[in-house]
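Chemist: I'd like to go over a predicted model; first the sequence, then the structure.
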Amino acid sequence: MDFINRESTSFVVVDVQERLMGAMPEDIAETNLKNMKILLEAAKILGIPVTVTEQYPKGLGPTIEEIKESVGEGFSPVEKIVFSCARSPEFESAINKID
């Protein structure tokens, strides 16, 4: 039994941006970042595509550097202005383009 099917799976990193991370208590932000980096490495190893979103980057800043570096080549965040990814046409379009 397959638990993860690469053809129908995407790892989504939602709004890990400078101002949002800066609003978290430092220990929580560090733990979250550590865990996200582990999951991004697992996605690479398993060949799972990664989609990154940014909520209104003009106001909240870009995705933090550590996540950009972990995603690596091909980093291209999906910008959105609605808080929910599920209500973002840009996010829906990006997810539907994944092979």
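Modeler: Okay, I see it.
Chemist: drop to CA atoms for contacts and neighbour counts, all remaining ones
Modeler: Will do.
Chemist: quick one, longest strand in this protein?
Modeler: In the chain, ranked by residue count with DSSP state E as the criterion, the top strand is strand 50-55.
Chemist: give the other helices and strands that that strand contacts.
Modeler: Taking 3 or more Cα pairs under 8 Å, 6 or more residues apart in numbering; DSSP states H and E as contact, the helices and strands that strand 50-55 lies on are strand 11-14, strand 78-80, helix 89-96.
Chemist: deepest of those, which one?
Modeler: Ranked by average neighbour count under the criterion mean count of other Cα atoms under 10 Å, the helices and strands packed on strand 50-55 are headed by strand 78-80 at a mean of 19.
Chemist: contacts made by that one with the rest, please.
Modeler: 51-57, 88, 90-91, 94 (Cα atoms under 8 Å, 6 or more residues apart in numbering).
Chemist: take the one below as the second:
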Amino acid sequence: MEPGLSAYDGVSELFSALANPVRAAVVHRLSERPRTVTELTEELGVSQPLMSQHLRVLRTAHVVTPTRTGRTTTYALSDDHVAHVFLDAFTHTKEHEDPDE
């Protein structure tokens, strides 16, 4: 028996969470190593409130996990599957880019 459409809700939520350049860049950075909110804002050149909004979307989609130490919050990818999905998609898009653009 084939799964119903509701079986795809989770994967749709994951791709929806990644469907923003800032959030995609966050996932890419976190695939290298965990980072603090301050590191992410500085590396990506976005404000702290905007970064917090993007991280909230990624947390809701179970893409990232926060760890709080005192006043510092460090984010990491929830699991290795997220990195693989993202990096495969990133590599795929780079293979199909027009070099003349």
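Modeler: Received, thanks. Bear in mind the structure is a predicted one, so any value in this text is a computation, not a measurement.
Chemist: need the TM-score between these chains.
Modeler: Taking TM-score structural alignment, normalised by the length of structure 1 as the basis, the two superposed chains have a TM-score of 0.38; 58 aligned residues with a Cα RMSD of 3.7 Å.
Chemist: what is the nearest of the contacts of strand 78-80 of structure 1 to F11 of structure 1?
Modeler: Minimum separation from F11 of structure 1 among the contacts of strand 78-80 of structure 1 (Cα to Cα) is found for T51, which lies at 6.2 Å.
Chemist: any idea how far P57 of structure 1 is from the closest residue to the closest one other than its chain neighbours?
Modeler: Excluding the flanking residues, the one nearest T51 of structure 1 by Cα to Cα, 6 or more residues apart in numbering is V12, at 4.8 Å. As judged by Cα to Cα, to the nearest Å, V12 of structure 1 and P57 of structure 1 stand 17 Å apart.
Chemist: can you check V14 of structure 1 too?
Modeler: According to Cα to Cα, V14 of structure 1 stands 12 Å off from P57 of structure 1.
Chemist: cool, and L46 of structure 1?
Modeler: As defined by Cα to Cα, L46 of structure 1 lies at a distance of 29 Å from P57 of structure 1.
Chemist: which of those two has more residues huddled nearby?
Modeler: Just comparing L46 of structure 1 and P57: by other Cα atoms under 10 Å the higher neighbour count belongs to P57, 18 against 12.
Chemist: and V57 of structure 2, what is it in contact with?
Modeler: Under the criterion of Cα under 8 Å, 6+ apart, the neighbours of V57 of structure 2 are A17.
Chemist: can you pull up the most central residue in structure 2?
Modeler: Centre of structure 2 computed as the mean C-alpha position; nearest residue by Cα atoms, centre = their mean is V27, 3.3 Å away.
Chemist: secondary structure element holding it?
Modeler: The secondary structure element spanning V27 of structure 2 is helix 21-32 (assigned by DSSP states H and E).
Chemist: helices or strands up against that helix?
Modeler: Under the contact criterion of 3+ Cα pairs under 8 Å, 6+ apart, the helices and strands touching helix 21-32 of structure 2 comprise helix 37-44, helix 48-60, strand 72-77, helix 80-95.
Chemist: can you pull the buried residues of that helix?
Modeler: Residues 22-31 are the ones in helix 21-32 of structure 2 that count as buried (16 or more other Cα atoms under 10 Å).
Chemist: which two from the residues you listed end up farthest apart in space?
Modeler: Using Cα to Cα, the pair of these lying farthest apart is V22 and S31, separated by 14.2 Å.
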